[in-house]
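Enquirer: 3D model of this:
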Amino acid sequence: MSLFTRRPERLLLIGAICVSGCVRVGPDFHPQREAWIEHWSSRAVEEATTQGSQPDIRQWWHVFSDQNLERLITEADANNADVRIAGLRVMEARAQLGIALSGSYPQVQQANADVLYGDRKRSGGDRPRSGGVLQYSVGFDFAWELDFWGRFSRAIESADAGYFAARANHDDVLVLLHAQVATTYFTLRTAEARLRIARENAKLQKRSYEITERLFKSGESDELDLQQAKTQYLGTLASIPEFESQIVLAQHALSVLIGRPPGPLPELAEQPEKEGVIPLVDHAVLQDVPANLLLRRPDVRAAELQVASQSALIGVAEADLYPSVTLLGTLAWTASSAAGAPNTLALFAGPSVSWNLFDHGRIVNNVRVQDARLQELIVAYQNTVREAAREADDAATGLIMALQRDSILHDAEMAARRSLTLANTIYREGYSDFQRVLDAQSALSSQQDAYLVNRSNAVGSLIALYTAVGGGWYTGAPLVDPDTRRQMQQRTDWGDMLNESDPPSITTRHAAPQGGPGE
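Expert: This next block holds a predicted model:
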């Protein structure tokens, strides 16, 4: 046996010293939070919210106690295209992390085998003789670049943050999806309520129109009353197709959100008592202070994890400025069929140092590129937090104003209804012309519609407030649905990667507050 050195333990000692002496170049990740966010509060948010345990902010839609809405959200979690794509992107990021982890092992692992045949001739004696000779060789080559400057550990750190950013993006898709489903559902209910009111007013105005028509034909009224009654009746009648169209469009939007082709939703008829019902909402219930909730928003966590991922890439680029140390080795066995030929087993191993000294400008500028990208992401993260605060403040303001207007508009509707009753009485007794009746009918129709629209706005503002503080990221559905999982496993060996367990995290301890989504 031929060896590169008679004391291979020296190679192991040298390698151990090299590994233990490794350093990681590049910046370590630190959260880039502005001072204001740690104690952020808003007067509007304080007025629009209250502390409590129910409903769970992860499933805030239970506050409406509407089984139809809950069924729609469950179906959307399982079938919505955006959610399915976001789950697959998590799997993609998981595989990318696996690629980065492979840098911890020898980068070159190559086995080779050769069989050579030779014809050997010998002369002398009565006649020449020949014989075939087979020569065998089996070898294994490896090259292992030591992570002397942290190139591979930084790449793993970047991929790790990228994986958890993909998880946060998946949560963010759920937050937006649940808000869309709930908003669209109550848009449908609002259109149904406005349609009902329009039909009731059209029926009332039709009676007035028929009365004025009889009075005009009998000569007891002039044509002006007739035309005004007709105008008001036809105007209300014309609004009915618009509301019917809004109902159909909302059904189509809901169908797509829950993963169906556009069409009607017959299951909504299973609770007829919910048709045209807009719930009266109250304050939002939160389980933590708004500042903490903002930092736990999935899009905020994703933005911060992207900063962490890019921060590690600076170290990957900076490692190119320094020499790389690689352990090379070959293990070879050779044998021959020739008589007396020896079999040999040889191990050759040793270090190799390479240093790209003449490409300094390209490497330095690549580090600068990565640093500029990091700063871009830091600014984007800070802006995401500010936008989150603005969205929460806007939604809270909208909810407060809608709640304040609710009682006012309700009283105005009651007054308009009473005015119409009085106008009809006075007109029948001959103390007033028909114009006062028409004005009272118009006022009632307008106040009823304004009351419904304001109540719908209050529901929308409550949904927006829960969304603004990151609520609604929970789903009982797996990241990859069973049918897709089977298709992927038939095509590719995914091992156990498609299961729900997360790999150990390197960066999320620093990138997300404790108790955030997914923890």
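Enquirer: Only C-alpha atoms from now on, for both contacts and neighbour counts.
Expert: Will do.
Enquirer: wait, isn't S42 in contact with D393?
Expert: Yes: between S42 and D393 a contact is recorded at 6.6 Å, counting by CA atoms under 8 Å.
Enquirer: Looking at the two, which is more packed in?
Expert: D393 (21 against 16; other CA atoms under 10 Å).
Enquirer: Against which helices or strands is the helix or strand where the more buried one lies packed?
Expert: Using DSSP states H and E, D393 sits within helix 360-428. Other elements packing on helix 360-428 under the criterion 3 or more CA pairs under 8 Å, 6 or more residues apart in numbering; DSSP states H and E are helix 43-48, helix 290-296, helix 298-318, helix 434-468.
Enquirer: how does it look with 6 Å?
Expert: For helix 360-428, the contact count by 3 or more CA pairs under 6 Å, 6 or more residues apart in numbering; DSSP states H and E identifies helix 43-48, helix 298-318, helix 434-468 as packing neighbours.
Enquirer: To compare against the first, here's the next sequence to fold:
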Amino acid sequence: MNTLFPKLLTPLLAAMVLAGCAAPELRAPDIEIPSGFKEANMADAARWKPAEPAEAQPRGEWWKAFNDSTLDKLIADATAANANLAAAAARVKQARAIAGVAEADRMPAVNAEFGPQRLRNSALSRGLPAGTAVAPATVWQGRLTASYEVDLFGRVGNNVSAAQADAAASEATYRSVLLALQADVAQTYFRLRAADAELSFLNETVRLRDENVRINQRRYDLGDVGELDVSRARTELSTIRSEAIALERQRAQLEHALAVLLGRPAAAFGASSNPLLASSRLPGIPAGLPSALLERRPDIAAAQRAMVAANARIGVARSAMFPALRLTGAGGGESDDLSDLFKWSSRSWVIGALLSLPVIDGGRTQANIVRSQAALEESVAGYRQSVLAAFAEVEDNLVGLRTLAGQAEAIDEALASARRSADLANKLYTAGRSSYLELLDAQRNLAAVERSAVQLRGSRATTTVALIRSLGGGW
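Expert: Below is the predicted model of the structure:
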């Protein structure tokens, strides 16, 4: 009975010790996930399902939904040459290498040693009377040494888990940078096309205003109108020219920004004019489910992996409270003459096991545990914030597309009305039944509405890209 009790108690104590130093069980933060997006079309809603880790699933080439070969090439060029993406890829390599370093601790370390050693032992260490002269000697050594840490309390395993989670987080961050790059290229491209459309409209307006100046000048020369009409026509012409010049500056800046995204010098890149036409079709993007958003967003995946790494480091910190067992061994030859080093008579070996346990460390171990626990709390808060921000981004872009669609309908009605008003004003002015100021007001209103329609076209394209990005680059 007395011998059986220790046998039963020993495994129980061991399990308690192991439980004390193991990493705590990581539980998903309590986040309220709605069953659907508030701004999403209820017809597109589907049944709720729990999120599953799927951040590595293929997302496809989402930009091809725009059916634009120029955009396809720009994104391919940016993916191949963008500096920020290359830096993110290098960080992935670093993280994987660090994980390899941590993984190496699971295996014994074996080293080869060879070389001479000049030494002089004391007389007492050699069993001679004190004061006996001992001549210095040269000792040649050639041997293999091996060491191995027995992972009794999970230090090595938890360290490996943390490094692997860091590598996974780095890979997810790379995918997030890639998605951001693709979206930035697409949005800059559509802003550039919108600027081209707006610039084309302004150039046409300049042509019409210039024609008005010539017509009014001829009518003034004939005495049909006063000098005031000619002056107003010239003012309108100069104003529109100024706006066109300002827009050319904005277009150049967009072109330079696109060059940077493509990894090219701004001076070496040029984009030909490609106005965004009213006939250009934009893809319809289904919002999907909020739970599916957690599967697709690479930034959320990175935050999740950061939690896993922080949790594993708690186990690393706890393991410092318990003994560490290291096995060491060495074997080879040792001789005072190099020619005798590898003879059987010169053989030597040593083998040992060292168990070390911290006794007094000034509270360092406990402070490291508290620090690692606080790091986990920080990563959990970061994960929660990433999820909430992701939901908000989707809602923002959904409401953006919804309101822009409503604006487009209103602009179409306003455009038809403004064109009719400008046509009537022109006929009345030509017939001498209204002043040039009335014609000018009608033309200004038409120009403002047409320009708003062009700008709205670009906003809808960039907001569509923003929605795709907020959904994780796919649907």
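Enquirer: Superposed, what's their TM-score?
Expert: Once superposed, chain against chain, the TM-score is 0.82 (TM-score structural alignment, normalised by the length of structure 2); 430 aligned residues with a CA RMSD of 3.1 Å.
Enquirer: quick one on the thing from earlier: mean per-residue distance, the helix holding D393 of structure 1 to structure 2?
Expert: Compared with structure 2 after fitting, helix 360-428 of structure 1 has a mean deviation of 1.1 Å; criterion: mean CA distance after the TM-score superposition for structure 1.
Enquirer: and G471 of structure 1, what pairs with it in structure 2?
Expert: Mapped onto structure 2 by TM-score structural alignment, G471 of structure 1 lines up with G473.
Enquirer: T205 of structure 2 versus that match, what's the distance?
Expert: Separation of G473 of structure 2 from T205 of structure 2 (CA to CA, to the nearest Å): 39 Å.
Enquirer: If you count surrounding residues, which of the two has more?
Expert: A direct count of neighbours by other CA under 10 Å for G473 of structure 2 and T205 places G473 higher, at 26 against 19.
Enquirer: That one - that's part of a helix, no?
Expert: No: secondary structure of G473 of structure 2 (DSSP: H, G, I helix; E, B strand; the rest coil): coil, not part of a helix.
Enquirer: any idea which helix or strand carries P351 of structure 1?
Expert: In the assignment (DSSP H and E), P351 of structure 1 maps to strand 344-354.
Enquirer: mean deviation of that strand from structure 2?
Expert: Strand 344-354 of structure 1 differs from its equivalent in structure 2 by a mean of 2.9 Å after superposition (mean CA distance after the TM-score superposition for structure 1).
Enquirer: Contacts for that strand next, please.
Expert: Strand 344-354 of structure 1 is touched from outside by 1-4, 323-334, with contacts defined as CA atoms under 6 Å, 6 or more residues apart in numbering.
Enquirer: out of those residues, who has the most neighbours?
Expert: Neighbour max across the contacts of strand 344-354 of structure 1 (other CA under 10 Å) = T326, 21 neighbours.
Enquirer: can you tell me what part of structure 2 stretch 224-243 of structure 1 aligns to?
Expert: Under TM-score structural alignment, the match for stretch 224-243 of structure 1 is residues 228-247.
Enquirer: Mean per-residue distance, the matching stretch versus structure 1.
Expert: For stretch 228-247 of structure 2, the mean deviation from structure 1 after alignment is 1.8 Å (mean CA distance after the TM-score superposition for structure 1).
Enquirer: Which positions within that stretch qualify as buried?
Expert: D229, V230, R232, A233, R234, E236, L237, I240, R241, A244, L247 (16 or more other CA atoms under 10 Å).
Enquirer: ditto for stretch 210-227 of structure 2
Expert: Here stretch 210-227 of structure 2 shows D210, N212, V213, N216, Q217, R219, Y220, V225 as buried, counting by 16+ other CA under 10 Å.
Enquirer: Pick the one among those residues closest to E378 of structure 2.
Expert: In terms of CA to CA, no member of those lies closer to E378 of structure 2 than D210, at 63.6 Å.
Enquirer: That closest one -> structure 1?
Expert: D210 of structure 2 maps onto K206 in structure 1, with residues paired by TM-score structural alignment.
Enquirer: from the chain's centre, how far out does the strand or helix carrying its match sit?
Expert: Following DSSP H and E, one finds K206 of structure 1 within helix 151-217. Its chain's C-alpha centre and that of helix 151-217 of structure 1 lie 19 Å apart, by CA atoms, centre = their mean, to the nearest Å.
Enquirer: what's it packed up against?
Expert: helix 81-101, helix 223-257, helix 298-318.
Enquirer: which stretch among those comes nearest M488 of structure 1?
Expert: When those are compared by CA to CA, helix 81-101 sits nearest M488 of structure 1, at 10.4 Å.
Enquirer: And that closest one, what does it pack against?
Expert: Using 3+ CA pairs under 6 Å, 6+ apart, the elements in contact with helix 81-101 of structure 1 are helix 151-217.
Enquirer: quick one: the helix it packs on to structure 2 mean distance?
Expert: Using mean CA distance after the TM-score superposition for structure 1, the mean distance for helix 151-217 of structure 1 is 1.1 Å.
Enquirer: now that helix and helix 223-257, what's the angle there?
Expert: 160 degrees (axes from the mean of the first three to the mean of the last three CA atoms, to 10 degrees).
Enquirer: Tell me what angle helix 151-217 of structure 1 forms with helix 81-101.
Expert: Here the directions of helix 151-217 of structure 1 and helix 81-101 differ by 170 degrees (the same axes, to 10 degrees).
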